[in-house]
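# any chance you can model this:
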Amino acid sequence: MSGVGMLVESIENELKQVPILPSNCTIYRVPVMLRKVKPEAYTPHLVTIGPFHRNKQHLKPMEAQKLHYLKEFLDRNSQVNLVDYVNAMTDLEERARKCYSEIINLKRDEFIKMLLIDGCFILELFLRRDRWEQYRDDPLLSKTWMSRTIMRDLILLENQLPFFVLRRLKTLFNRGNTEARVTHLTYLTRTFFGEIMLHRYESFGRLFLEGIFRVARERNLIDFENLPENEEESEDESQAKKHLLDFVRHLHLPSSPMSLENHGKFECIRSATELHDAGHVKFKWGSQTCLFEITFNRQDLSIPPIKIGDWTDSLLRNFIAFEQCHSDCTKYVTAYAAFMDGLIVSSKDVELLQKNRIIDNLVGHPEKVAELFNKLVEEVTIPFDNFYFSGVCEEVKTYYEMINASSMNYHFNTSWGFLKRFLPSLLIILITLLVFV
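Modelled structure (predicted):
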């Protein structure tokens, strides 16, 4: 065989071995250009979920705790055994593999074991958090720093299981366990992540819901015998929550799509202090039901309040990373970050927004908040032709320019009126000086 023939055969053999990358994946590696800006925002610190970080040495200590949680989870319901859970994960193996953006080089048994252990760890953690009074001595929940770090790890883009895995495990867990059906997975997830939501109203809502369920249990107001066991959501696959990060992101999104008339070309808004000092714009405490309901009326710019804690930077960055990677996804968080980046240039802007209760600063110095927003959209592709806040930005810009134009006209007319009034006297003085000189 000639040299060319051998080369052709070699290339053909390589082509036969090329793996087929999944086309409908939802769990991604964070793009390199985003990661390099702030690597620690995307890296798990205590617990690994899924395949991407499973071999990291600093995450190994948590594996024993995962197995302990698995045992506790299995002991909760004697009507479902380990075989049932393994069979369920086996059924989902192929579908789950397709959710990851790269080929997962784990053998079948390893992959299924990972789904089971990680999924049951998450559910046991959720169940314990829901019954906090019973688990005050739990080593993961009793230490605030540890529980907060785990919470943060569970919303990292690279640290995810498909949400349908959790749903299937919870459905099995519900079998014959009537009281367990009350604590729906949606409720458990909202309860667990309530502390890191960007709105304070979520904490109130969580406590309110917990109170309702507690009273219902105590007074037998819920028909335990006729509760549905299956937690599989009725929404179609394109609308279903992809994973925990996507679930928490959806809790912040508008209940219905924002009006298309507000979408348009991206334009950076002026800083808060400039709008306030030179444009007489007033900042108002806006909607508490959605972070993105930013409106402008006359001179009032209404912005929903946002809670800034030590977890906020990582949360927003991973929201944005998901929006950057997933094409079938709205870009609300990316647009919001770009809007706030324009509004906040320095600590003075943060202080002004704090004063108007728009920013609830839990990190201390205003400089930290300013730095957070100033670096949030570095290396991020902003939707320039479909910017969700272009309508508001245009209204603010028009008002600002009108106010400044009116101010300039006022100063010009005032100065000219002054000159007209005193011009005759000035001419007389000038002529007198010229004559005597």
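
# only C-alpha atoms for contact and neighbour calcs from this point on.
Will do.

# and the strands in the stretch 151-300 of the chain, which stretches?
In the stretch 151-300 of the chain, the strands defined using DSSP state E, counting those that start in this stretch lie at 282-285, 295-297, 300-303.

# just put these in TSV and tack on mean neighbour count and distance to F373.
TSV is the format used below for these (neighbours: other Cα atoms under 10 Å; distance: least, Cα to Cα, whole Å):
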stretch	mean neighbour count	distance to F373
strand 282-285	18	18
strand 295-297	17	20
strand 300-303	19	15
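
# minimum distance to Y85: which of those has it?
Distances from Y85 to each of the strands of the stretch 151-300 of the chain were compared using Cα to Cα; the minimum, 46.2 Å, belongs to strand 300-303.

# picking up where we left off before, take the strands of the stretch 151-300 of the chain and write them to a markdown table, including distance to S406.
Below are the strands of the stretch 151-300 of the chain laid out as a markdown table (distance: least, Cα to Cα, whole Å):
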| stretch | distance to S406 |
| --- | --- |
| strand 282-285 | 18 |
| strand 295-297 | 19 |
| strand 300-303 | 18 |
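
# to L275, which of those lies closest?
Across the strands of the stretch 151-300 of the chain (criterion: Cα to Cα), the nearest stretch is strand 282-285, sitting at 8.3 Å.

# Provide the contact partners of that closest one at residue level.
Residues from elsewhere that reach strand 282-285 (Cα atoms under 8 Å, 6 or more residues apart in numbering): H276, Q299, D300, L301, S302, I303, P304, P305, L353, N356, R357, I358.

# tell me how far the first one lies from E293.
Okay, so that is H276. Spatial separation of H276 from E293 under the definition Cα to Cα, to the nearest Å is 20 Å.

# nearest to F164, of the strands of the stretch 151-300 of the chain?
For the strands of the stretch 151-300 of the chain, proximity to F164 was assessed by Cα to Cα; strand 300-303 is nearest, at 34.7 Å.

# same for that closest one, what does it pack against?
Applying 3 or more Cα pairs under 8 Å, 6 or more residues apart in numbering; DSSP states H and E, we find strand 300-303 packed against strand 282-285, strand 295-297.

# I'd like the structure of this one too, to check against the first:
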Amino acid sequence: MEMDQVVGPEERYRSRNSIFHAPAHNKYGRGSDFEPKLVSIGPYYHGRENLKTMEEVKPQCMSNLLKQHQTGASMPDDMHKICTQFMRFESYARVFYKEEFNHFSDFDFVRMLVLDSFFIIRIILSLSKTVQKSMPIIDRNIKEVRSDLLLLENQIPLFFIREVYDWLLLIPRTDSRAFPPFECVLKPFICIDMPWRINPGRMSSGAAHLLDLYWRCSSSPKINKQLSKFRRDCFQRDKPTEAVYNLPICTPKVIANATALHQVAGIKFEKSNFKLGDNECDSKLNSEGNYDGFDVIFSNGTMQMPCMTIDSSQTTLLLNLIAFENSVLPSMRTFSIYLKLMDELIDSEKDVELLQQSGVINNTLSSHEMAATFFNDIGNFCFIDYSDHFFFDLFRDVQKYYDSSWNRKWASLQQNYFSSPWAVISVFAGVTLLILAGLQTFYTIYPYYNPK
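From the prediction side, this is the model:
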């Protein structure tokens, strides 16, 4: 495969320096969330003593895959011969890393990428149920290994993994079964335990690495297009700098929590028609245009939001996605912006309870308090530019609705007199008695002034 086919011209900037150490402010107090626990992928953690067990498994994975093909290759005898076939990608693969890693020779660098690629392919095939032969050490730890494979500092270029996979496809198998296309086997890897709904239109995009692919499949093209349109409109004005500068003045940087919005202004929360977190790929979504992602709609006092499933294993992944957005994609911070919105809406367990009752949150943690802590901790790492974040219109409209005296009076009336069925019955009974008393007074007085 030629280099022009690996990624398109619009993706080349993304490929440069796309694998790097997470920024210090993202790692502050949470450094362990960026370090692999079981397996090292790429050069950053290569050779770590606590990761050597899986390092010994990588040649086994390579041998396991080669035995399913008529290669005639044996490990480690033909390791040099196999790596030589991928040496032409060495200089291009180095471009993906922010550091140069001159202590790796060209061959050692490619050898590391080849072994890591075979290991990742073996994991991907296991999750997609494509391989039947079991490897106990992988099967026992596959969830933890997958978590390591989605760390920002634990990546190798995705195009290199694809090259190794395509090389395997060209070799006749020992049985009649052929491996599915690369995008098909990747889907289960992306979907498993996913708190968001996958965007299949991005599965074939030129992602730089696995974490980038996860971001692309989770992000909303609708948000990205509207954010780009907003930014373009700003620059088309006569004084774009002043226009952008003035936006935060009329746009609140924070909004009240969900409980206050509901009790004070009567704002309701509803689950959108689509759900994020059904843990399976939706084959009906075949194009980017049908995927709404993190889109939130506020209209007539009702905020429609996608349902997000949260569990204890997601903190590490979300922190790595936020660090990736902060460093590579500052203009497309869909994860950071959405999680910051959730942080604003959730201050306590009461907010979690309200949003769960509304279907906006599916909390699998042991308590609502833990869920509130989950969002508050994540929100501390979400740095957004309030001059152009996607929800600035939403913040403004919600604040305007919240400040309206009419909405507050109507919400107070609902809270005091229509908060429960018994309260409604009491109000109805009171109104009925008042009407009957009025009728009785009328019929008592009317004959006096209008005798027959």
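
# so which residue is smack in the middle of structure 2?
The structure's structure 2 has its C-alpha centroid closest to S218; by Cα atoms, centre = their mean the separation is 5.0 Å.

# was I right about that residue contacting R197?
Yes: in this structure, S218 of structure 2 sits in contact with R197. The criterion is Cα atoms under 8 Å, and the distance is 6.5 Å.

# quick check: neighbours shared by those two?
Between them, S218 of structure 2 and R197 share the neighbouring residues G293, with contact defined by Cα under 8 Å, 6+ apart.

# okay, now S147 of structure 1: neighbour count?
Under the neighbour criterion other Cα atoms under 10 Å, S147 of structure 1 is assigned a count of 17.

# isn't it up against R129?
No: contact between S147 of structure 1 and R129 fails when scored by Cα under 8 Å: they sit 9.8 Å apart.

# coming back round to it: quick one: map the residue nearest to the centre of structure 2 onto structure 1.
Applying TM-score structural alignment, one finds that S218 of structure 2 aligns to H252 in structure 1.

# related to what we said a few turns ago, of all the helices and strands packed on strand 300-303 of structure 1, which lies closest to R108 of structure 1?
Closest approach to R108 of structure 1 among these (Cα to Cα): strand 295-297, 51.6 Å.

# where does the closest one end up in structure 2?
On the basis of TM-score structural alignment, strand 295-297 of structure 1 is assigned to residues 297-299 in structure 2.

# so what touches that stretch?
M303, Q304, M305, L394, D397, V398.

# just these now: which is nearest K409 of structure 2?
If you rank the contacts of stretch 297-299 of structure 2 by distance to K409 of structure 2 using Cα to Cα, V398 comes first, at 16.3 Å.

# is the equivalent of the closest one over in structure 1 in a helix, a strand, or coil?
Residue correspondence to structure 1 (TM-score structural alignment): V398 of structure 2 is matched to V396. Three-state secondary structure (criterion: DSSP: H, G, I helix; E, B strand; the rest coil) places V396 of structure 1 in helix.

# for N374 of structure 1, see how far away V396 of structure 1 is.
21 Å.

# what about those two, which has more around it?
Neighbours were tallied for V396 of structure 1 and for N374 using other Cα under 10 Å; the higher tally belongs to V396 (24 against 19).

# what's near enough to touch the more buried one?
Under the criterion of Cα under 8 Å, 6+ apart, the neighbours of V396 of structure 1 are I269, F296, L301.

# relative to D313 of structure 1, how far out is it?
Distance from V396 of structure 1 to D313 of structure 1, counting by Cα to Cα: 27 Å.

# number of nearby residues for F247 of structure 1?
Each residue near F247 of structure 1 was counted by other Cα under 10 Å, and the total is 17.

# same deal with E94 of structure 1?
When neighbours are defined as other Cα under 10 Å, E94 of structure 1 has 13 of them.

# relative to F118 of structure 2, how far out is the aligned partner of it in structure 2?
Structural alignment places E94 of structure 1 opposite S91 in structure 2 (criterion: TM-score structural alignment). Look at S91 of structure 2 and F118 of structure 2: by Cα to Cα, they are 20 Å apart.

# do the same with D393 of structure 2
With Cα to Cα as the criterion, D393 of structure 2 and F118 of structure 2 are 47 Å apart.

# compare the two (neighbour count), which wins?
Of the pair D393 of structure 2 and F118, F118 is the one with more neighbours under other Cα under 10 Å, namely 24 against 14.

# surely the more buried one and M62 touch.
Yes: contact status for F118 of structure 2 versus M62: in contact at 5.3 Å, counting by Cα under 8 Å.

# the nearest residue to L161 of structure 1 once chain neighbours are set aside: how many residues sit nearby?
Closest residue to L161 of structure 1 in three dimensions, ignoring its sequence neighbours and counting by Cα to Cα, 6 or more residues apart in numbering: G50, at 5.6 Å. Using other Cα under 10 Å, the number of residues around G50 of structure 1 comes to 19.

# and G50 of structure 1, what pairs with it in structure 2?
Counting by TM-score structural alignment, G50 of structure 1 lines up with G42 in structure 2.

# ok, now S407 of structure 1?
With TM-score structural alignment as the criterion, S407 of structure 1 matches K409.

# now E56 of structure 2: how far from E242 of structure 2?
With distances defined as Cα to Cα, the gap from E56 of structure 2 to E242 of structure 2 amounts to 59 Å.

# and for Y449 of structure 2?
Using Cα to Cα, Y449 of structure 2 is found at 73 Å from E242 of structure 2.

# those two: which has the busier surroundings?
Remark: of Y449 of structure 2 and E242, E242 carries more neighbours, 11 against 8, as counted by other Cα under 10 Å.

# and the more buried one, what element?
The secondary structure element spanning E242 of structure 2 is helix 240-250 (assigned by DSSP states H and E).

# now for that helix, which elements pack on it?
Looks like helix 240-250 of structure 2 contacts helix 221-235 (3+ Cα pairs under 8 Å, 6+ apart).

# quick one: the helix it packs on to helix 240-250, angle?
For helix 221-235 of structure 2 against helix 240-250, the angle by axes from the mean of the first three to the mean of the last three Cα atoms, to 10 degrees is 120 degrees.

# just the helices in the stretch 1-150 of structure 2 please.
Using DSSP state H, counting those that start in this stretch, the helices assigned to the stretch 1-150 of structure 2 run over residues 3-6, 12-15, 24-27, 52-66, 79-84, 90-94, 106-127, 136-140, 142-149.
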